[in-house]
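In: 3D, please:
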Amino acid sequence: MHIAILGHGIEGKAAAEYFLAKGEEVTVCDSNQGLSLPKTLGAQLGPDYLKNLERFDLVVRSPGISPNIKELQPIRSKLTSATKIFFDACPCPVIGVTGTKGKGTTASLLHAILSQGEKRVFLGGNIGVPMLSFLNQVTKSDLVILELSSFQLMDLQKSPHVAVVLGITPDHLDYHKDFEEYVAAKQNIVRHQTKNDVAIIDVDSAESAACAKLTSARVREVSTTKSVRDGAFVKVDSFTLLDGNEGSIFGTRGNTRLLGEHNVKNILAAAAAAQTLGAPLQHIQSAVQNFKGLPHRLEHVARKEGVDFYNDSASTNPETTIAAIRSFKRPEIIILGGSGKGVSFASLAAEVVERENVKSVIVFGEMRQEISAAIEKAAIEERMQAIKAAAKKKEEPIPPHKLEIIQAESVAEAFMVAKMLAQEGDVVLLSPACASFDMFSNYIERGEMFRNFVLDT
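Out: Modelled structure (predicted):
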C-alpha cells in the first residue's frame, strides 16, 4: 500500500515508522517546505501538501489536522488516524481518559496504581508517547492507558473498555467550529461502549454527566460535591470508593502531594478506574499518597528567599488557570499570556478580581491586551456592583483590593518582573491560560524556560 501521513509531528513520525516497519510505501505530507526527511520516506511538502490525496491507498491524519476540513472530504473513505489504527489493532483492554483538564494527571496516576500489579501497563496518547510507537509490543495480557484529546476522539468509531470522562469546559475553539462540536468529540469516548464496558464520569460537570445517557456501559460516578452510589467521592475530607454496598477510604485531602481541588477530582477518577480493573486498595492508597504530579502542571520549581515558584505551563485555557489560582491562599503573582484558542477570558478575569490574595497579574504574548482588557472590565463591573450593594444598605462601599496589571513586552520580561515584585511569603505562578505557539513550539518549552529562569537567577 502507498500511505500518506498528514503532518510530521510526534504522532506523524510514529505513524510513518509504524508503516515503514510493515514494509509499506510512506509519503509524508506536511506544510513545512523545509522539512528534512530520511530517504526511506516520500515527501509532499509546502502549501499544496493536501492536494492529490486520492492517489494514496490510505491517508493517516495527525491530530492537529481536522477530519472536517474541505480538502479531506473527497477522500474520507481512505482517511484514518493513529487512534483509529490503534483501537482496531490493540489486543488488550484499553483505558481511555479525556476531559478538558486533568486527563494527563489522571492517566499518569492510574498508571502508577496499576503498575504495582502483575500486568504490564502502557501509557500513551496525548500525554506525549505516540500510541503507534508501542502497539507492536502490546500483548493480550497487558493493559493500555491512553490520554485522549478531542482531536483524537472526534472521528473515533470505537470506545475504550474503561472510559474516564473528566469535566468538559470550552477549549480549542480555534480548531472546533463551536463548543458543541468539541463536546461531541469528547463524548465519543463512551458512545461506542457495550454493556461489558465501564464509564467513569465526572457528574459535577453537565457536559461530562451527559455521557451517562450516551453509553451502554456500567456507569460509575465521580463527585467532589455529593455522595454517589457507585464510584468515588469525598466524605468529610476522606477519599471514598463505593462499589455497591461496600465502601473504602483510600486517602484524605491532607495526605497527597497534589495541590488543588481540581486534583481531588483527578484522584477520585483514577481510583475508581483502578478499582474497576481490580487494583488492590493498598495499591491505590500508596499511589495517591506518593504521586508527585507531572511536569508543567502546578509543578513546584523552587523556594527562593521565601517565595515559591510554580510552573503550570500546561494550563492552556482559562478554566485550568482558574483551578491553579484557587490552589493557593497565600499572596499570588500570576503570569498569563500566549496565543489564543478562541475562548473567552471573562471567567478568568472575574476570578482574578474576586480573589483578594491575587496581588499582581503580568501578561505577555499575543493575548496580553485582550486579557488585560477583560480584567479591567471585570474590575469595573465588580466595583459597580459593590457600590450598588452598599447604596442599598446605606453604607460606604468596601474599597477594592489592590490589583496591579502589567503588560510585558516579552516572556523573559514577564518572568523578571514577577521575580522583582515577589516578597517573602508570595507565590509566583506561571499559569498562562493560553497556548504557547506565538513564542514557543509547545507548552513544555515554555515551562522549561520558566523553570530555568527560576533556578538560574
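
In: drop to CA atoms for contacts and neighbour counts, all remaining ones
Out: Fine.

In: next, count neighbours for the residue lying closest to K419 once chain neighbours are set aside.
Out: Nearest residue to K419, sequence neighbours excluded (CA to CA, 6 or more residues apart in numbering): V428, at 7.6 Å. Around V428 there are 25 other residues, counting by other CA atoms under 10 Å.

In: any idea how far L110 is from V428?
Out: 29 Å (CA to CA, to the nearest Å).

In: can you give me the helices for the stretch 51-200 of the chain?
Out: Shown for the stretch 51-200 of the chain, the helices assigned by DSSP state H, counting those that start in this stretch span residues 82-89, 103-114, 150-153, 179-191.

In: let me have these in TSV, adding distance to F437 and mean neighbour count as columns.
Out: As requested, the helices of the stretch 51-200 of the chain are exported to TSV (distance: least, CA to CA, whole Å; neighbours: other CA atoms under 10 Å):
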stretch	distance to F437	mean neighbour count
helix 82-89	23	18
helix 103-114	20	25
helix 150-153	17	24
helix 179-191	21	22
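
In: can I get those helices in TSV including distance to Q289?
Out: Converted to TSV, the helices of the stretch 51-200 of the chain look like this (distance: least, CA to CA, whole Å):
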stretch	distance to Q289
helix 82-89	32
helix 103-114	11
helix 150-153	30
helix 179-191	29
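
In: show me what contacts the residue nearest to K419?
Out: By CA atoms under 8 Å, 6 or more residues apart in numbering, the contact set of V428 is 307-310, 332-335, 418-419, 422.

In: what about the residues you listed, which are in strands?
Out: Those of the contacts of V428 mapping onto strands are 307-310, 332-335, per DSSP state E.

In: quick revisit: name the SS class of the residue nearest to K419, please.
Out: The three-state label given to V428 by DSSP: H, G, I helix; E, B strand; the rest coil is strand.

In: what does stretch 369-385 contact?
Out: Contacts with stretch 369-385, where a contact means CA under 8 Å, 6+ apart, come from 337, 345-346, 349-350, 352-354, 363, 400, 405, 407.

In: shouldn't L58 be in contact with A4?
Out: Yes - assessed by CA atoms under 8 Å, L58 is found in contact with A4 at 6.3 Å.

In: those two: who's more crowded?
Out: The neighbour count for L58 versus A4, taken as other CA under 10 Å, is higher for A4 (27 against 21).

In: in a helix, the more buried one, correct?
Out: No - using three-state DSSP, the secondary structure at A4 is strand, not a helix.

In: I'd like the structure of this one too, to check against the first:
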Amino acid sequence: MDLAGKRITVVGLAREGTALVRFLVARGADVTISDHKPATALQEYLSRIGELPVRLSVGANRVEDTIGADMVLVSPGVPRQLPCLVAAREHGVPVSSETRLFFELCPAPIVGVTGSNGKTTTTTLVGEILRAAGRQVFVGGNIGLPLIDQLDLITAESWVVLELSSFQLELMNASPHVAAITNVTPNHLDRHVTLEAYFDAKLNIVRHQKPDDVAVLNWDDRLSREAAAHSPGRVVFHSQTTGLDEGVCLDGQWIVARCNGDAQRVLSITDLKLLGRHNVENSLCATGLALGAGAGIEAVTSVLSCFTGVEHRLEPVAEQNGVRFYNDSIATSPERTIAALEALPGPLIVLMGGRSKHLSLEGLADVALRTCKAVIAFGEAGAELEQAISTAKRTRGVDAPLTRRVGPLDEALEEARRLAQPGDAVVLSPACTSFDAFVDFEERGQAFKRLVLDQA
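Out: Sure, this is the predicted structure:
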C-alpha cells in the first residue's frame, strides 16, 4: 500500500494514535491529527510526535478534517457515531483503523485473542510459548506497544500475537490465522449499548477467517461456543468441564490435547504457577492457540509450568508486617474481580472502585460476602459499590464483610492498612475502569504499587 502523498486524518491522539502518526509520516503521508481535547491535555502524546510535519486540529473533532481526507483512521476509544466520522462515510471517505491497516500490511501470520476476560494472560502465554518453540514473536495490540511502529522488523517468518478489544475489532474486515474468543459477558455497554452488539464486534475475530485458519473457542461459554457457526475455519474447542473427543480439555488433573484420536498430556494443573480456575481456562485456551500455530507440546509444557502471570493481574507486590499486597488493576469488570476473589487465599481486604461500567454487581456482592473480610469502595463508583454490598448483606441477614467508602485510591489503601492484620491479603481489584482518576488500568496499577512500596 502506497501512502505517500495521501491525505490521512487520524482521529484520536492516544497511545495508538501517536504510533500511527509516526508510521504515516515516515511513509510520506500528509497527516492531520483530530482530537476533541485541547493541546494542553495532549502534551504527553504530542511530545512523542515532536517536530513531525503534521497538521494539528484539536479542541473539537471537525467535519472538515475528515470529509476532505483520502482516508480516516480512528483510534479505538473514539465512538464510531461521532459526527465527523458519519460525515466522512457519507462523503465516501474510507474509515479504517490502525489495527485494520496493520492486518493489511503485516507479512507474518497473526494469532489474535479477544474476549471479556483472560485476554491479556492468554495473549502473553501464547507469545511465550511460540518463543519457546524458536519463533521470532511480536506481541502487542491492546497490550504493550502498537506494533505498526515495528512493521519494518516483521518478516514472513515471524509470528505476531495480538490482544484485540471489541473496539479494535469493530472495523475489521480480516481475521487472524489463529483466533480465540476466551468468553463473552456483558462489558463496554456504555459504548456498544447491547450485549448483542458487543458480541457482534467480537465475532470479527473469526468471521473473516479462511478454511485453513483455526478458531479456538470455549465450550464452557455459551457465546464463545456459538461463535463456531461464524468461522469458516477449523474450530478447536477447549473445556474445563467436558471431556472432548477433539480439542483441549481436562482429564482428571491433566490438561490433554486431543486430535484425530490421539491424546497428548500437556501438564497437570497442580503444576501451574498461575492462581485460580480462570487461569486453568486461560491455559487451556493458550494451549489450543499455540498448537494451532504449530508449536509442539514440549514448548507448551515448558511455559505453562513456569509462567507466573502478567503485570497488573493478581500481581504480588509486597508482604509487609505479615500482610500480602496484590495488584489486580486490570480487573475492570465485576467478572474479573470475582475471579480474583475466588483465586486468592484469605482473609481478603479488597479495594474496589473507579468509574462504573453500569454492569450488574449482584454476583460480585455475593462472592464478596463469601470471601472478603472487608470491602473498601473508592472513586466515582464508591457509593454504587457500597450500596451493592450493603444490599446483599441485608438480603442475607449478615454483617460481614465490613464495608467502608473513601475518596481516592490512596485513601483506600490507607484504610486497608488500618484494617489489615498479619495473614490478611490486600488486593486492588477494582471491578471498574480507571478513567475517573487515571489514564488507564496500567497507570492505576503503577500508582497502587508505588503507594504500597513507599510504606515498605
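
In: re earlier: give me the buried subset of the contacts of stretch 369-385 of structure 1.
Out: Among the contacts of stretch 369-385 of structure 1, those classed as buried by 16 or more other CA atoms under 10 Å are 337, 345-346, 349-350, 352-353, 363, 405, 407.

In: narrow the residues you listed to those in helices?
Out: 346, 349-350, 352-353 (DSSP state H).

In: dump the residues you listed into a markdown table; add distance to V129 of structure 1 as well.
Out: Converted to a markdown table, those look like this (distance: CA to CA, whole Å):
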| residue | distance to V129 of structure 1 |
| --- | --- |
| A346 | 34 |
| A349 | 34 |
| A350 | 36 |
| V352 | 35 |
| V353 | 38 |
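
In: how about the helices in the stretch 251-400 of structure 1?
Out: 261-276, 281-290, 318-325, 346-354, 368-393.

In: returning to that earlier point: closest to F179 of structure 1 out of the buried ones among the contacts of stretch 369-385 of structure 1?
Out: F345 (15.2 Å; CA to CA).

In: mind checking what that closest one lines up with in structure 2?
Out: In structure 2, the residue paired with F345 of structure 1 according to TM-score structural alignment is L361.

In: closest to T256 of structure 1 among the ones in helices among the buried ones among the contacts of stretch 369-385 of structure 1?
Out: V352 (26.4 Å).

In: show me the contacts for the closest one.
Out: Contacts of V352 of structure 1 by CA under 8 Å, 6+ apart are 358, 375.

In: flag every buried residue along stretch 288-300 of structure 2.
Out: 288-293, 295-297, 299-300.

In: check contacts around the aligned partner of S333 of structure 2 in structure 1.
Out: Mapped onto structure 1 by TM-score structural alignment, S333 of structure 2 lines up with N317. Applying CA under 8 Å, 6+ apart, we find N317 of structure 1 in contact with 171, 341, 343, 432-435.

In: swap in N260 of structure 2?
Out: E246.

In: same check on Y175 of structure 1?
Out: 66, 341.

In: repeat that with 6 Å
Out: Residues in contact with Y175 of structure 1 (CA atoms under 6 Å, 6 or more residues apart in numbering): none are found.

In: now I349 of structure 2
Out: Listed by CA under 6 Å, 6+ apart, the contact set of I349 of structure 2 reads 372-375, 426.

In: let's see that with 10 Å instead.
Out: 325, 341, 368, 371-376, 401-403, 413, 415-417, 419-420, 424-428 (CA atoms under 10 Å, 6 or more residues apart in numbering).

In: same check, this time on L274 of structure 2
Out: Contacts of L274 of structure 2 (CA under 10 Å, 6+ apart): 121, 280, 282-283, 304-310, 314, 343.

In: are any of these buried, and which?
Out: By neighbour count, with 16+ other CA under 10 Å, the contacts of L274 of structure 2 hold 121, 280, 282-283, 304-305, 307-310, 314, 343 as buried.

In: just give me the closest of these to V248 of structure 2.
Out: Distance ranking of these against V248 of structure 2, using CA to CA, places S283 first at 9.8 Å.

In: among the contacts of V428 of structure 1, which two are most distant?
Out: Farthest pair in the contacts of V428 of structure 1 (CA to CA) is V307 and I335. Separation: 14.7 Å.

In: who has more neighbours, those two?
Out: I335 (26 against 17).

In: just to revisit the earlier point, now render the contacts of N317 of structure 1 as a markdown table, adding distance to E445 of structure 1 and neighbour count.
Out: Output for the contacts of N317 of structure 1, formatted as a markdown table (distance: CA to CA, whole Å; neighbours: other CA atoms under 10 Å):
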| residue | distance to E445 of structure 1 | neighbour count |
| --- | --- | --- |
| D171 | 21 | 24 |
| K341 | 18 | 19 |
| V343 | 23 | 16 |
| P432 | 13 | 30 |
| A433 | 15 | 29 |
| C434 | 14 | 28 |
| A435 | 12 | 26 |
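
In: now the residues you listed in TSV, with distance to F233 of structure 1?
Out: Compiled in TSV, those are given as follows (distance: CA to CA, whole Å):
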residue	distance to F233 of structure 1
D171	26
K341	32
V343	30
P432	30
A433	28
C434	31
A435	32
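
In: out of those residues, who's nearest R191 of structure 1?
Out: Nearest member of those to R191 of structure 1, counting by CA to CA, is D171, at 20.6 Å.
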